[in-house]
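J.: Have a look at this fold, sequence not included:
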């Protein structure tokens, strides 16, 4: 198995990474939002938010 960051052989101590440096780089990517799982729900949330705002503007 190779390190997903630099493609060197992995070290059992830091598996699946080769070193603490690569493990920390990967963690930093997660914490800064560089990695993201695409979701269609974001569009749904935006549409719902717009609908709620429009509903609040209407007189009751």
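T.: Good, I have the coordinates. Please read these numbers as outputs of a predicted model, since none were measured by experiment.
J.: switch to C-alpha atoms for all contacts and neighbour counts from now on
T.: Fine.
J.: In three-state terms, label the residue nearest the centre of the chain for me.
T.: Nearest to the mean C-alpha position of the chain, counting by CA atoms, centre = their mean, stands residue 36 at 2.7 Å. State at residue 36, reduced to three classes by DSSP: H, G, I helix; E, B strand; the rest coil: coil.
J.: Could you do the one 10 residues further on as well?
T.: Each residue gets one of three states, and residue 46 gets helix by three-state DSSP.
J.: again, but for the one 10 residues further on
T.: Three-state assignment for residue 56 (three-state DSSP): helix.
J.: Tell me how many other residues crowd it.
T.: Residue 56: 10 surrounding residues under other CA atoms under 10 Å.
J.: Give me the distance between the two termini of stretch 2-15.
T.: With CA to CA, to the nearest Å as the measure, stretch 2-15 spans 9 Å from end to end.
J.: Take this one as well and set it beside the first:
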């Protein structure tokens, strides 16, 4: 198995990556939206975020 970031050999402690550096690069890609899981939901994400915020405010009032 090779590291999906640098194609180097993997190590057991960071599998499927070769090092903490490559694992952190991969995490950064997820957090920055480079990777995304497709959704079948037609709902607009911005509207969903606004509605979730409103729901939180109502519950904490």
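T.: Cool, the structure landed. Source: prediction; values computed, not measured.
J.: before we move on, back to that, any idea what the residue nearest to the centre of structure 1 aligns with in structure 2?
T.: Using TM-score structural alignment, the partner of residue 36 of structure 1 in structure 2 is residue 36.
J.: Show the contacting residues for its match.
T.: residue 30 (CA atoms under 8 Å, 6 or more residues apart in numbering).
J.: now do residue 11 of structure 2
T.: 17-19.
J.: redo that, cut-off 6 Å
T.: residue 18 (CA atoms under 6 Å, 6 or more residues apart in numbering).
J.: State the helix or strand in which the residue mapped onto it from structure 1 lies.
T.: Matched across to structure 1, residue 11 of structure 2 falls on residue 11, judged by TM-score structural alignment. Here residue 11 of structure 1, judged by DSSP states H and E, is contained in no helix and no strand.
J.: so how far is residue 3 of structure 1 from the residue nearest to the centre of structure 1?
T.: Relative to residue 3 of structure 1, and taking CA to CA, residue 36 of structure 1 is found at 20 Å.
J.: biggest helix in structure 2 by residues?
T.: Secondary structure of structure 2 per DSSP state H: the longest helix is helix 45-59.
J.: Can you get me a residue count around residue 17 of structure 1?
T.: Counted with other CA under 10 Å, the neighbours of residue 17 of structure 1 add up to 24.
J.: In contact with it, which residues are there?
T.: Contacts of residue 17 of structure 1 by CA under 6 Å, 6+ apart are 3, 10, 23.
J.: Identify the residue nearest the second one in space, chain neighbours excluded?
T.: On the basis of CA to CA, 6 or more residues apart in numbering, the spatially nearest residue to residue 10 of structure 1 that is not a chain neighbour turns out to be residue 18, at 4.1 Å.
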